[in-house]
Structure formats: structure tokens, C-alpha cells
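[1] Build me a model from this:
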Amino acid sequence: MSISLKENRHETLTAAQKETLEELRETSVPRYLFRGWHYGSGGGPKETINSTEEIIPHGSMNDREGHDFYELQESELKSMLECHYDGKTDIPSEISSWAASLMMIIFFAKRQQNLGYKGVHIALIDTHQLANDVLVWHAPHLNQEFEGCIHEYFAHGPIRGPGYKAVPYDLLEERGVDDKDSLHSIAELFELFEMPVATALACARPRPWCYVNMPARLDAASRKALEREAVYLNIHYPQPADAHTAHWLLRGSVLTGPTPDQDFPDVRQWIDLLRVMAKKVHEREVKATMRGKKRKEMEDEEDWRPARRRKTRAK
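    A predicted model of the protein is given here:
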């Protein structure tokens, strides 16, 4: 599902288009997305800001105030999105690009470092903690012409605040990703976002649950491996309280491929892992609630019995 933008329509999006985009934004965008940048990204600090504090796209720089996404005409949206994707500067972009695959971003950061760029960082956003006017979509949802671009997500508006974190790539490289100890060591660099980073790194290589769609005989073992990993990671990293209700964790909600040109099995594994982690936390919370109710019932019963005995003796 996506919308089709017309270059000759000089009106804002229709109500039906807005409804479609809002549904896609709420149900088909991962909560956590990643980005690689360096000090010269987007033309450098005179053109755009990429820092540990904020990401400011071209369209919000140099006294430009930017726009409300839904105030832009359809033709303006189409032109801006296409210029942004093609890396052109004809139209100041109000968009920053992100990805669901942490491994793709790590490879990108390493390449930028090898090319000699300074200040290479890896950034993360929690799309649930961004300012209300920052809207994020999967690129294919915004225009049918982007159907093959499943690697890219577009965030409209300046990024800053508690939903954003950036870490120098050098620090990640120093700690390595060879084992679970280094995985935790890297994840802690992202502070409040340890959990999404640790789980994404855990899915950097093929895991047994990558094959859960195979015949049932093999499926059971794969599911057990997935549940073991979920239990282990839940011990170290608490899940957000609403995670078990998140629609994006449902299989098939987020487009990960395969397409003729792209496939992101690491993202599929990551979403599967987060879904089972959330399920385990929810099950534990339900059991704790039930135990609490049972304990309260027993306490009420104990409170009642002595009172009844005392009343009998008084007679």
C-alpha cells in the first residue's frame, strides 16, 4: 500500500491520501531507525546540521522555517522527495534519511571512514519520542516510484530531543562485535537505547529463527532458539511498556524484502526477536497481576476468618 504523487496537482493531499499515510506511519514503520553521518554530510554545517544534538535538514537551515508536511502541495512534495532521494539541491530538502538495518549503517559508516571523512557517527531515533511535527515513513509508502527503495525511511522535520542519540563510529569499532560481551559494550554507548542496539547487533548474522517458515519439524527448534534468545536479552534490557501492542512488530507489517534488488533478513530477525521479547514481558506481567490478585483474595479471606471466630466467642 502506498500513494502516488502527481507533479501537476497543485493542491494539498486529499483526505484519503492523508488517511493512508497516517495508517502506514502508525503501523509499518519500526520504532527504532538508524543513520550514518559525518561532519561533511549534506554539504557540511553551512548547509545542514548533523551533530550529537540534532539533525537539521536543508529546508530548515539559513532562516528557512520548513513546512507542515500536510500543508505542502502534492506537486511540491513529489519534487522535494525526488530531489532528496537523488541527492539534488534544486529544492531544499526538509527530509533526513534513515534505515531499519543497523548493519547496513555500520557498513556505510565504515566506508565513509575508509574514504577519509571526519567525524563519522552512527545515530538512532525512537520514532515514538520525536516531536509531534516530525513524521516518519518508509520511502516506498510516499510514492510508488520508490517501491524498490526498501532500505530507506524519510523523516520530515528537524530531529532533536530525547528520541535522538548519536555515537562516534570510532567508539563502536574499538569495542568490536565479536561476542556477546562486546555486543553489550557497544549497546551501552547508546544509553537509553541499549535495547534496540543490542538486539539489532544480535541479529547481524543469520540466526536459527531465520528459518521459521521451514517445515514444522525444523520450525520447532527454530522457535525454541528464538525464545531462548528473547529470555536472555530480556534479563539485560527492559522492553518499553507498550511493546506488546506495537503493530509494527507483527510479521509482514514492515517491508523488508526480498525484492529483485534488496533483502534485509537482519531486520526480519530483529523484528521477530523484539516481538517475542515483548510477548515474554507481557506474559510475565500478566502472571504477576494474577498472582497479586490471588494473594489479595487470600489476604481478604484470612482477614475475614479471625473476625468471624472472635464474633463466635463473644456469644
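[2] all contacts plus neighbour counts: C-alpha atoms, from now on.
    OK.
[3] Tell me the spatial nearest neighbour of Ser101, not counting adjacent residues.
    Leaving aside its sequence neighbours, Ser101 sits nearest to Val267 (CA to CA, 6 or more residues apart in numbering; 5.7 Å).
[4] Test my guess that the one you found contacts Met103.
    No - using CA atoms under 8 Å, Val267 is not in contact with Met103; the gap is 9.1 Å.
[5] give me the number of residues near His84?
    A count of nearby residues for His84, using other CA atoms under 10 Å, gives 21.
[6] before we move on, what about Ile271?
    24.
[7] mind checking how far it is from Pro208?
    Using CA to CA, to the nearest Å, Ile271 is found at 14 Å from Pro208.
[8] How about Tyr85?
    Distance from Tyr85 to Pro208, by CA to CA: 35 Å.
[9] go on, Asp242?
    27 Å.
[10] Quick one: the strands in this structure, in order.
    Listed in chain order, the strands of the chain (DSSP state E) span 32-37, 49-50, 54-56, 95-98, 121-126, 135-138, 153-156, 159-160, 164-168.
[11] any chance of these in CSV, with mean neighbour count and distance to Pro258 too?
    Formatted as CSV, those follow (neighbours: other CA atoms under 10 Å; distance: least, CA to CA, whole Å):
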stretch, mean neighbour count, distance to Pro258
strand 32-37, 24, 19
strand 49-50, 22, 31
strand 54-56, 19, 30
strand 95-98, 23, 19
strand 121-126, 23, 24
strand 135-138, 23, 15
strand 153-156, 22, 17
strand 159-160, 21, 30
strand 164-168, 21, 29
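[12] one more to put side by side:
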Amino acid sequence: MLEVSNIEPITGVRRAYFEDLRKNNVPQFLFRTWSSKSGGGPEHATNSVKEIIPHGFMERASGSGFYEKAESELYKMVAMHFSNDNSPWFSSEFSSWTGSLHLALYYARSIDEQHDPHVAVIDTRQLDEEVLVWHVPHLYYEGGLHEYMAHGPIRGIGYKAVSYKALMSSGLANVFPELGQDDISKFGFNLRNQMFNGPPNPFPEDEMENSDEIKQIRKIADLYDHLSLPVATGLICLRPRPWIRSQPEGRAALEQAAKLFAGAELPSDFERGNWLREGVVLTESHMDSMTFPDVRQ
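    Just a heads-up that it's a prediction; the model follows:
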């Protein structure tokens, strides 16, 4: 994690360590829910279907500059962003993301519709500018499993946002009826644990392709155009499936589901990177009770 006592920029072996974390232990695809009040509102940050510009990048040239800053400065910025500090003098250069579409959708549900919530997806390797992304436990706090921090403006073919209203109109409530349940957390932590403590949800045998659920998932995911595949994957994994168990029938069910989306458009540089290996991306922590079985699945 970052050290508050280091007043010099991160260099050498330590920089290589942080680069390895972001390149090999962060999902290629991440989700974010934003609204008209995100980042303090449009006067402080931009959140739109075209781009996301954090407060700290609103009035200066593009370019990361992450490793040009003193490590102590980075530590303070991460800490204040994570704690949602609204001090008038604070200007964050990060936007917040999650590996869990389950979390993003439940958070969108918690936002008043007058603020026009949107659910976005990014392919971290297909953005117009280099954006550096870390999991919060890499930088600051081991219990921050729910959040990834992206440093830099988000724009380009690797970004797509769709309004929550459009998702609901396309049948989201049919795919995720649990959105109607109340949870003490706006991120749906209790709901997720409850859902994944139950038995796996199989698709109808020999009728998966024509099942109503798959049809609805396709319809919703298609709203994300060329980024439909990660969204479809997230929608399928909103609840436990047979392949979450390491059994032959579970593997067969996974292969069957994968074939349904075999024709979906893949990003040009898609690869089965280190982040797809079991256990590489953190999904649970001894620090608290938060867990992300949907991401693990």
C-alpha cells in the first residue's frame, strides 16, 4: 500500500510493484454507476455518456502524472477520495469503479430518478488515454474490496454508459427481480450474500438459448453495443450458477452458456490475462464481511 511518510515520487522496484498490481490483478472490465450529482455535480466533474472527467482533470491538460507526484500526496488523495471527502479545497483525480455489476445495479436503484442514474462499463485497455486503475486494497485499505480507482479521464471506444431507466425498460427487473428488495446498504451487500448462500440457479435443460432469461440478458446487454459481452457475463453472474461448483455438470453448464455468446464482438486486444486466473483478483477480505462471489464466479 502507499506510504504517507514518503515525500518522493514512486520509482524503481516500488514502481514496478505497483505496475504489476494494476496490470495483472485488476479486471479488464469494470462498472460504475453515476448520476447528475456524482463527483459533486457538473460544476466539479464530468459524468456523461461521452466521457468521465474527475475534478482534478477538469482544468488542465490530459496525461496521467501519477508517478510524478510524491507518494505522500498520492496517499492523501486516495484516502480523501475513498472517504468521499467534500472539502472545498480537495480536487480528486480519480473516478470510482467496481468489478461487480450486481453492486453497480443495486446502487443505481438507490439513486432518485431525478438524478438520472447511468450504469457504465469500461474496457481498461481500450480507452483513448492511458488510465491507471488499482483496487483500493492495493493502495490504501484492505477492506475496500468494493472499489477500484481509475486515475485519468475516461473516454473512447472502451467506455459506454446506459441510463438505468433504459435498462429497466429493457427488462432488467425480470433478470434481477431482487432489485425490489430493501437492503441496509445502498451497495446490496446483504442481498448479495443472501442470494449466493442459496443453491445454484440452473438454466432450463436443453432450452438455454431460448429461455426467457437469456433473451432478456441479450436485450439488455445489446444496449452496450461492442461492450455487450462483459455486461452479459455480469448479468448471468448476478446469481450463483452450476459452474460455481467444481463439478463436471457445472463445467458442462458453463460451456453451454459460453457458446450462446461465442459470436459476440470481442475487443481487438482481448486476451486471457493473469486477472482471469482464480484467486488473482481479490473478492474477499479478513478485514470485514464484504465478499463478492459474483465477481469470483
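[13] Send over the TM-score of the superposed chains.
    Superposed pair, TM-score by TM-score structural alignment, normalised by the length of the second structure: 0.81. Supporting alignment: 255 aligned residues with a CA RMSD of 1.8 Å.
[14] In terms of neighbours, single out the busier of Asp242 and Pro208 of the first structure.
    Pro208 (16 against 9).
[15] Can you tell me what the more buried one aligns to in the second structure?
    Counting by TM-score structural alignment, Pro208 of the first structure lines up with Pro242 in the second structure.
[16] For that match, which non-adjacent residue is spatially closest?
    Gly250 (4.6 Å).
[17] Verify the stated contact: the one you found with Gln256.
    No - judged on CA under 8 Å, Gly250 of the second structure makes no contact with Gln256 at a distance of 9.9 Å.
[18] What residue, apart from its backbone neighbours, is nearest Ser253 of the first structure spatially?
    In space, Ser253 of the first structure is closest to Ser28, 5.1 Å off (CA to CA, 6+ apart).
[19] Can you report how many residues neighbour the nearest residue to Thr124 of the second structure once chain neighbours are set aside?
    Of all residues not flanking Thr124 of the second structure in the chain, Gln28 sits nearest, at 5.4 Å (CA to CA, 6+ apart). Using other CA under 10 Å, Gln28 of the second structure has 22 neighbouring residues.
[20] For the alignment partner in the first structure of Gln28 of the second structure, give me its contacts.
    Using TM-score structural alignment as the criterion, the counterpart of Gln28 of the second structure in the first structure is Arg31. Contacts for Arg31 of the first structure were tallied using CA atoms under 8 Å, 6 or more residues apart in numbering; they are Asp126, Thr127, His128, Trp248.
[21] Selecting buried members of the residues you listed in PyMOL, what would you type?
    The following PyMOL line selects those of those that are buried, judged by 16 or more other CA atoms under 10 Å:
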select buried, resi 126+127+248
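[22] Sort out which one of the contacts of Arg31 of the first structure lies nearest Leu183 of the first structure for me.
    Distance to Leu183 of the first structure, by CA to CA, is smallest for Asp126 among those, at 19.8 Å.
[23] quick one: that closest one and Leu33 touch, right?
    Yes - checked against CA under 8 Å, the pair Asp126 of the first structure and Leu33 is within contact range at 6.9 Å.
[24] So for Ala187 of the first structure, which of the strands of the first structure sits nearest?
    strand 164-168 (10.4 Å).
[25] could I get the strands of the first structure as CSV with distance to Lys110 of the first structure?
    Listed next are the strands of the first structure as CSV, based on distance: least, CA to CA, whole Å:
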stretch, distance to Lys110 of the first structure
strand 32-37, 10
strand 49-50, 17
strand 54-56, 20
strand 95-98, 16
strand 121-126, 10
strand 135-138, 24
strand 153-156, 21
strand 159-160, 23
strand 164-168, 11
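[26] picking that back up, of Val267 and Met103 of the first structure, who's got more company?
    Val267 (23 against 19).
[27] so who does the more buried one touch?
    Applying CA under 8 Å, 6+ apart, the residues contacting Val267 of the first structure are Ala100, Ser101, Ala200, Cys203, Thr256.
[28] of those residues, buried ones?
    Here, 16+ other CA under 10 Å leaves Ala100, Ser101, Ala200, Cys203, Thr256 buried among the contacts of Val267 of the first structure.
[29] Among the residues you listed, which one lies nearest to Met290 of the first structure?
    Looking across these and measuring by CA to CA, the closest to Met290 of the first structure is Ala200, at 32.7 Å.
[30] Find the residue closest to the closest one in space, skipping its chain neighbours.
    Per CA to CA, 6+ apart, closest to Ala200 of the first structure is Trp270, 5.6 Å.
[31] cool, Glu278 of the second structure as well?
    Glu278 of the second structure sits nearest to Arg296 (CA to CA, 6+ apart), 7.7 Å away.
[32] what's the neighbour count on the one you found?
    19.
[33] Counterpart of it over in the first structure?
    Arg296 of the second structure maps onto Arg268 in the first structure, by TM-score structural alignment.
[34] wait, its match sits on Thr256?
    Yes - Arg268 of the first structure lies in contact with Thr256 (CA under 8 Å); the separation is 6.6 Å.
[35] I'd say Arg32 of the second structure and Ser100 touch.
    No - Arg32 of the second structure is beyond contact range of Ser100, at 9.0 Å (criterion: CA under 8 Å).
[36] quick revisit: quickly note the distance from the residue nearest to Thr124 of the second structure to Gly12 of the second structure.
    25 Å.
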